[in-house]
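Student: Build me a model:
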Amino acid sequence: MPTINQLIRNPRVALTVKSKSPALENSPQKRGVCTRVYTTTPKKPNSALRKVAKVRLTNGFEVISYIGGEGHNLQEHSVV
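Tutor: Okay, here's the model as predicted:
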């Protein structure tokens, strides 16, 4: 337990919050261009073929995003 003088000399430092999705830059969505559309399998213990796309965002980041719903018409160079 620090003394009052110690707290005056060296105040408590708040923890910095690290973003879980830095590529979005605090935006709800971002626009980008599909660079690859493919299926992948999830981690254990789940099993399926998940439809995903590698997307190059307008800010330069490249992210893997999930394609929801039944069926899609996305292909390479699609703007999403």
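
Student: Only C-alpha atoms from now on, for both contacts and neighbour counts.
Tutor: Noted.

Student: Near the closest residue to Gly32 other than its chain neighbours, how many other residues are there?
Tutor: What sits nearest to Gly32 in space, not counting adjacent residues and going by C-alpha to C-alpha, 6 or more residues apart in numbering, is Leu57, at 4.0 Å. Using other C-alpha atoms under 10 Å, Leu57 has 18 neighbouring residues.

Student: compare with the first, here's sequence two:
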Amino acid sequence: MPTINQLIRSPRSKQIKRNKVPALENCPQKRGVCTRVYTTTPKKPNSALRKVARVKL
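Tutor: Sure thing, here's the model as predicted:
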């Protein structure tokens, strides 16, 4: 826990909100092209064959 003087000298930095999908910025529907359709297995505690499509926007 910083002291008041420490906070005055260097205030807390704001959290930067980064977009996970910048290609879909303000466009909920956008046309794309499927580059690859395949199945993959999920990480450790889960198990299944998940259908995945690689899309070029």
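
Student: related to what we said a few turns ago, OK, contacts around the residue nearest to Gly32 of structure 1?
Tutor: Going by C-alpha atoms under 8 Å, 6 or more residues apart in numbering, Leu57 of structure 1 touches Lys30, Arg31, Gly32, Val33, Val63.

Student: I'd say the third one and Val63 touch.
Tutor: No. Between Gly32 of structure 1 and Val63 there is no contact under C-alpha atoms under 8 Å: 9.5 Å.

Student: Name the residues contacting each of those two.
Tutor: Val55, Arg56, Leu57.

Student: Looking at the residues you listed, which one is closest to Leu24 of structure 1?
Tutor: Leu24 of structure 1 has its nearest neighbour among these in Leu57, at 8.7 Å by C-alpha to C-alpha.
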